[in-house]
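**Student:** dropping the sequence and predicted coords here.
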Amino acid sequence: MIPSPLVQSYALVIVACRNSLSIKAVSAQARTICGRSPADLIGTPLTGLLPAACLDAIPVHDLADWPVPVKLPRQAGWREANYQALFYPADDEWVVEIEPRRTWPQPRDYAFRLRAFTERLTSATSKKALLQALCDGAHGHLGFDRSMVLRFDQSYDGVVVNECHRDGLPTFLGVHFTRHDIPESAHRKLVANPVEVFTLDGGNVAIRGSFGKAAEQLLRHHVGSREPNVNTEKFLDDNKLATNAVLAISRGNQLWGALYMHGVEPVRLDYQMRTFLYLAGKTVEQRIEHFAYQPARHRDHPAKDGGSRLYDNILRSDTLVQGLIGPDFSLLDLIPDTHGAAICSGASLTLHELTPDREVVEDIVGWLKREGLTTPFYGTDQLATFYPGGEDLLDVAAGILFLPLDALADNWIIWFRPAAVQSVVYGSSPESDVEKARRFARQEVLRYNRSRKWSEASIGNAKKLQNFIRDTVMKRYDRAQQQNALLQEAYSDLEIFSYAVGHDLRAPLRGIASYADILNEDFGESLGELGRHHLQNIKDNAVRVQHFIREILALSRIERTKILVNRLTVSRLVAESIANMADGSAKFLHCEVQPDMPDIFGDRNYLLMVFTNLLSNAFKYSAATKCGRRVQVGWTGEYRRQHPVFYVEDNGIGIPREQQSRMFNLFTRSTNVENIEGTGIGLALVKRIIRFHEGEVWIESEENKGTRVLFYTAVSDPDSLYSKYGED
């Protein structure tokens, strides 16, 4: 069961009905602030606690910007302080937070401090100067004894990179904290509501009464007096501090860093000061983005440094890989202290210098994709902490920097770093006797299982390379697209020509065959046996050319005809293919069909063409052997891309190994079938049909022992190919 939300005791928190203003819930310490207990207040109207003039200031409709601060007059029975009430709308309820209001010695103090703080932030000329200005401002203008910036890496481990503190307090500069110190739930809260303040005196109190879900969410995540993360109180107690305030710094909805502010004595920040801090944080976030993208604007005019040398190598090289691993300057020189890299370009993986094995590299990339860690980049100095089996890679890949080169991360670069022994000061350690608890005291430890951290300079160089490659590849791709368009136009013209020629030739060929029959019928006896033999050759050749033209036309129609996908039974396709074979010998043809095969998805007519061509070849070439014809159709029991792999197998003459790779080329036949009729079109037709079904087809064969043609179709959605290849 999730416990009810708690609030800090310095504020009086009330939940009231929006319509009746009847009080439904009150924080437990109400008597110490307003002189009345929760039991006295629950069920009474809010007008009995707050002046009517204050309630009249609340807008009637939902608020675009909330909460609404309302100044409260001094009232009898209340603890001495200047109070203000903050009204948060929560569906049909109000959450009212009553807090002490900070006063300034001079009326213009607030505006002066805000202007001075903001001007220094906006005038900073570097990220380091910006973060130091943030620390100095929190220390000088808000009254904290120490302010420090904790910079997080992608694993949410952090190190203090800037600090300002009063004399006598120990420095935290360079101290490391781990992701266990700030729970993941706290990260999400800080991104949603970047300012959090907690003071140790008084502790947290419960809310007495009842309230709805919306009010509960406000109490947990939005009110200024909300309960902090579980380790805050322990940190204050261990370091003898009274106040801890946090300002989250985010980039792209991710926690980039945080300003932590400490007070030895209690420091109160009212709503106005929290807003002051919030605005300062937004200024810092904007400036960080400015510094991040400022170098990118100058990448078209780089100095003659290592980066530009690498870019020049890429431009001069025939391939991206050649440019990246050039002898004079390589991608390892671009990112210092890297001992190896892997490059995937165009589905080809290249390992350079000291790297894990190919299979391990591919598995790491698969893990990154499954975990959603491929955009915009991923870097860690402790791969073994997150990647299963990473502890076996410390000598070569204790740390990795992954850089995708396209949107789907199909092309990428990984740099590898080995483990390095490092002396590190941590600001915390696990509490030995309490599960998940932390003890906040400094300790120096030697780390053996991590690489050197990836510096911002190295990450910046990698991002510049990423942008350069994308720009360069895209320009080359555009040129290739233009060339492809011209080739496609030429191909279309050729296709139209071949289609027209095919149609124009078929009529004369039918005439030649018919006239040969007429001559044989009317003048066969006078022609004699030799004449009849010549007439039969004329007819056979005409029929052969007609068959050749039919196959050419079938090949050309595939790209113009709608492909409709259905679930089909392989055994039925085989039976129909045999029955439809054109030579009339179907009753003499027989093949073994494996029972209980999975179904195949595809266009029925086109898959009939696939099986007809493959079976025709199998019958034809197995008949040429002396050991008896054997033709089989089956399923290998394997899946590729989650689709079953089928085969058509014969015990025929086989295909020489050196010729197998080109057997799917148009008009290509094996050298050992010269005496067997064929056009060299059938396998090309099969390949095109299978490719249009998003599948693959390949050959396994041994000369004089037989051939197995394997294939699969990779479609299961009946509409996928219709929309992809069909005509409008």
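**Tutor:** Perfect, I can see it now. Residues are numbered from 1 along each chain as shown.
**Student:** from here on, just use CA atoms for contacts and neighbour counts.
**Tutor:** Fine.
**Student:** OK, contacts around the closest residue to Ser577 other than its chain neighbours?
**Tutor:** Excluding the flanking residues, the one nearest Ser577 by CA to CA, 6 or more residues apart in numbering is Thr612, at 5.0 Å. Going by CA atoms under 8 Å, 6 or more residues apart in numbering, Thr612 touches Val574, Ser577, Ile578, Met581.
**Student:** and which of the residues you listed is nearest to Ser514?
**Tutor:** Comparing the contacts of Thr612 against Ser514 with CA to CA places Met581 closest, at 22.3 Å.
**Student:** how much space separates the closest one from Leu683?
**Tutor:** Taking CA to CA, to the nearest Å as the measure, Met581 falls 16 Å from Leu683.
**Student:** show me which of those two is the more surrounded one.
**Tutor:** Under the criterion of other CA atoms under 10 Å, the comparison of Met581 against Leu683 puts Leu683 first, with 23 against 15.
**Student:** where does Asn520 fall, helix, sheet strand or coil?
**Tutor:** State at Asn520, reduced to three classes by DSSP: H, G, I helix; E, B strand; the rest coil: helix.
**Student:** thinking it is in contact with Leu535, fair?
**Tutor:** Yes. Assessed by CA atoms under 8 Å, Asn520 is found in contact with Leu535 at 6.9 Å.
**Student:** what about the strands in the stretch 51-200 of the chain?
**Tutor:** Listed in chain order, the strands found in the stretch 51-200 of the chain under DSSP state E, counting those that start in this stretch are 68-71, 83-90, 93-100, 146-152, 158-165, 176-177, 195-199.
**Student:** select, out of those, the one closest to His590.
**Tutor:** Comparing the strands of the stretch 51-200 of the chain by CA to CA, strand 146-152 comes nearest, at 70.3 Å.
**Student:** okay, now the one to match up with it:
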Amino acid sequence: MHAGRDLFFLLFSLVNADPKIFMNNASNGANRFYTVNYDLNNCDQEPIHIIRVVQSYACLLGVDVQSFSIIHVSDNSQQILGLPHEEVLSQNLADLLHPEIMEQIRSGLQENDFLSINPIIIKSFGGHILDTTYHLIAHLQDQTMILEFEQRDPLVSSSRFLQRSDRAVQKIQSARDVNNLFHETASEIKVLTGYDRVMIYQFDEEYNGIVIAEAKEDHLSPYYQLRYPASDIPRQARALFLRNQVRIIVDAQSEPAQIIPAVHPETGTPLDQTDSVARGVSPIHIEYLNNMGVRASMSVAIVKENKLWGLIACHHYQPKLVDYRVRNMIKFLSRIISGHLALQEAHDFREQGLQTNIVRSHLLEQMSRNWSVLEGLMQNKFTLLDLNQASGAALLLDGRLHTIGECPSEEKIMELIDWLENNTDSSVFETNELSAHWPAGLEIKDVASGLLSLQIAHTPPEYILWFRPEIIQTVNWGGNPEKAVTFSGEQMRLSPRKSFDIWKEQVQNTAKPWDRNDINSAIALRNDIKEIIIEKYQEIRKLNQNLLEAYKDLESFSYSVSHDLRMPLRTIEGFSQILEEDYKDKLDDYGQQVIQTISSSIGKMNGFINDLLALSKISLNDLIINKLNPASQIEQVWNSFPEAERQRVQFQLKDPMPPVYAEVTSLRQLLSNLLSNAIKYSRHQEIPMIEVGADSDGKSTVIYVRDNGIGMDPKHHQRIFDVFSRLVSDKDYEGTGVGLAIVKKVVDKHRGEVWVESEKGGGSTFYCRFPIHELEVL
């Protein structure tokens, strides 16, 4: 016998089949198994809980909970209970069972707890002693109490068996690691039950499975390490295993017993056997068992965190009934496994968490040094790659992409981020098969089959991405997982395999999966980054507050100094005028030159003080925004210049202009400074030209002043707006270096923007953008 995919059918009393097959293939007697007609496209919807047969090893009674009248009976009651089903049906249960037994049943019914009384020992039925002692297993299903009678094994009560059971539990509990636990459990269960083969079977997240431990007779072919697809396991089968945990098939070749009647005599509904221990087996599954030569099987669920983790699967090649008490013991052993799994997972999680916490603490310390996320995560001893065993990582921060390790191209990473923005809702996304979600991922599978993405910010988008490369592996399946359906003419049926050879598949486009610790550590890192950003923001806010206070003090000081300088300056100016008027004829040429120098310096000093005062007033005063006509303001300012200067310039005003929202006095100050500079720096041109205009995009108005003057090197475009910054000497062009600083201060106060376009010798154009504000005070 070869290992095959159809092993899994031995694990279930269920079938992975389209029920149309049953209805179209009457020769197999399938229409005897279900009361309702159904036409389904997949086995996930097969109504396995209302199959109308029971396995022949047990007799089933359905009892009305109000009257205790028997409303269902399996047609093998004569062989097991000694009475034909015709005599059992419609009788009162109390007339058939001993009063002490009835008392136990009533107690279980009243307390809604049959687990504490199951199994009940039955030695008589209907007034006569039975040839064999039976177990009665009871449970409640809606308003019907279901009683199942199965043979009791007297050896289970022997001291030898109890000692062997205790030894098995001790060996399993003392397993040194999880892998040893699985093998010990399989071996001990084989000894306790006598099955020919016992396996531990584990599911993955998608319910594909693998045999991870096996104990078997020497002549049997191994199933160890074979895999089985999730499509073998109907959804409702997983639900039943979570609910009942144990499923036994005693003899696959035995004719099942029919439930009489098939439906409730009053409601017309079929009997629900969801919790029945002897529920009938789907006929196509029986066909599989017969093809494989397996007569009996038992499967026990391993449940972890309310999820089906795996199965203890037992096979036998002759009919075999394992006592109900032994089945419960195996269920107990499955819970030991569940407990060990939970403890091991908690231990591993703590260990991994400890390691990642150490890495995170280093990353946090590195980010804190210079308040730099980039330096802290990618440019120090510890990096993003140390957090989760990724082979590459990318950081999109402040609009720039940074990478470390083996990563896709920058273009592909940006395409991936764009896809994440439009196709994922969560801030964390992980996959070990990127191409299954994003087809373009096939192009980068060598370095990025696995992706763990962490969104740091939404607008603008900022991300951390970790990548893992493709791992090509060969998977041994128990038979070809793709071949389960055959066609005969127009009819479709599930064809049980008669050959179960190993089928190999090469799995591509996948990477090592990300585990829970990887995801949790990524989320924790995001919180660390937020903490750094908040601390950095608070530090900047504190520095900004200090700067604002210092700036206010400086502006107040500048205003006071400028104001206080006027008095001594006026005194100096007065005395220089006296010297020039009263003593000029008594001074030689040098003395007269000194007086002229004093007078010129006083003029420059006055201009400097006026500019400082203007700069201080802009910062100290609130702006009252008004809707202004820029053309009118420009004309007023232009006409304020001396006529001699205006006549030399070819002045052009582009009209009409869109309105500008500004404070009138500061706007005039700005225009005066820009026009004054344009006149000054174009006066040596043969025909000085100045053009002033304005444009609007609906959100702001831009005023520009263009001249054909000396221009400037582009490298100075930012510097010229600094206070006291001048690119030419006072000898060639007078000035204080404050005029353009005033222009920038006015624009900043309006929450706008100022810039210049200029080339050396090619003139200059200054632009001032004013946002369209509601009329308000800034």
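**Tutor:** The structure has been received and is ready for your questions. The structure displayed is predicted, hence computed values, not measured ones.
**Student:** looking at the contacts of Thr612 of structure 1, which are in helices?
**Tutor:** Applying DSSP state H to the contacts of Thr612 of structure 1, the entries found in helices are Val574, Ser577, Ile578.
**Student:** next, Lys240 of structure 1: secondary structure please.
**Tutor:** Once three-state DSSP is applied, Lys240 of structure 1 turns out coil.
**Student:** for the equivalent of it over in structure 2, give its distance to Ser282 of structure 2.
**Tutor:** Using TM-score structural alignment as the criterion, Lys240 of structure 1 maps onto Gly293 of structure 2. Per CA to CA, Gly293 of structure 2 is found 17 Å from Ser282 of structure 2.
**Student:** max-length helix in structure 2?
**Tutor:** In structure 2, assigned by DSSP H, the helix with the most residues is helix 516-582.
**Student:** in the helix or strand following it, what's buried?
**Tutor:** Scanning forward in sequence from helix 516-582 of structure 2 by DSSP states H and E, the next helix or strand is helix 589-620. Across helix 589-620 of structure 2, burial judged by 16 or more other CA atoms under 10 Å covers 592, 595, 598-599, 602, 605-606, 608-616, 618-619.
**Student:** list the helices and strands helix 589-620 of structure 2 packs on?
**Tutor:** If contacts are counted by 3 or more CA pairs under 8 Å, 6 or more residues apart in numbering; DSSP states H and E, helix 589-620 of structure 2 sits against helix 516-582, helix 739-749.
**Student:** so where do the helices sit in the stretch 301-450 of structure 2?
**Tutor:** Per DSSP state H, counting those that start in this stretch, the stretch 301-450 of structure 2 carries helices over the ranges 324-369, 373-378, 385-388, 410-423, 434-437, 445-448.
**Student:** for the second one, packing partners?
**Tutor:** Yep, that's helix 373-378 of structure 2 we're talking about. The contact analysis (3+ CA pairs under 8 Å, 6+ apart) places helix 373-378 of structure 2 against helix 324-369.
**Student:** picking that back up, just put the contacts of Thr612 of structure 1 in TSV and tack on distance to Gln660 of structure 1.
**Tutor:** Converted to TSV, these look like this (distance: CA to CA, whole Å):
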residue	distance to Gln660 of structure 1
Val574	24
Ser577	25
Ile578	26
Met581	26
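**Student:** buried subset of those residues?
**Tutor:** Buried, going by 16+ other CA under 10 Å: Val574, Ser577, Ile578, out of these.
**Student:** and the gap between the first one and Gln272 of structure 1?
**Tutor:** Going back to what we said before, that points to Val574 of structure 1. Distance from Val574 of structure 1 to Gln272 of structure 1, by CA to CA: 80 Å.
**Student:** just the last one next, same as before
**Tutor:** Between Ile578 of structure 1 and Gln272 of structure 1 the distance, using CA to CA, works out to 85 Å.
**Student:** ok, the second one next?
**Tutor:** As for Ser577 of structure 1, its distance to Gln272 of structure 1 is 82 Å (criterion: CA to CA).
**Student:** show residues contacting the helix or strand containing Gln636 of structure 2.
**Tutor:** Using DSSP H and E, Gln636 of structure 2 maps to helix 630-639. Helix 630-639 of structure 2 has contacts (CA under 8 Å, 6+ apart) with 646, 653, 655-660, 668, 671-672, 675, 693-694.
**Student:** likewise stretch 493-508 of structure 1?
**Tutor:** Stretch 493-508 of structure 1 is contacted from outside by Gln546, Ile549, Arg550, Ile552, Leu553, Ser556, using CA under 8 Å, 6+ apart.
**Student:** next one: stretch 526-543 of structure 2
**Tutor:** Residues from elsewhere that reach stretch 526-543 of structure 2, judged by CA under 8 Å, 6+ apart: Leu364, Met367, Ser368, Trp371, Val373, Leu454, Ile456.
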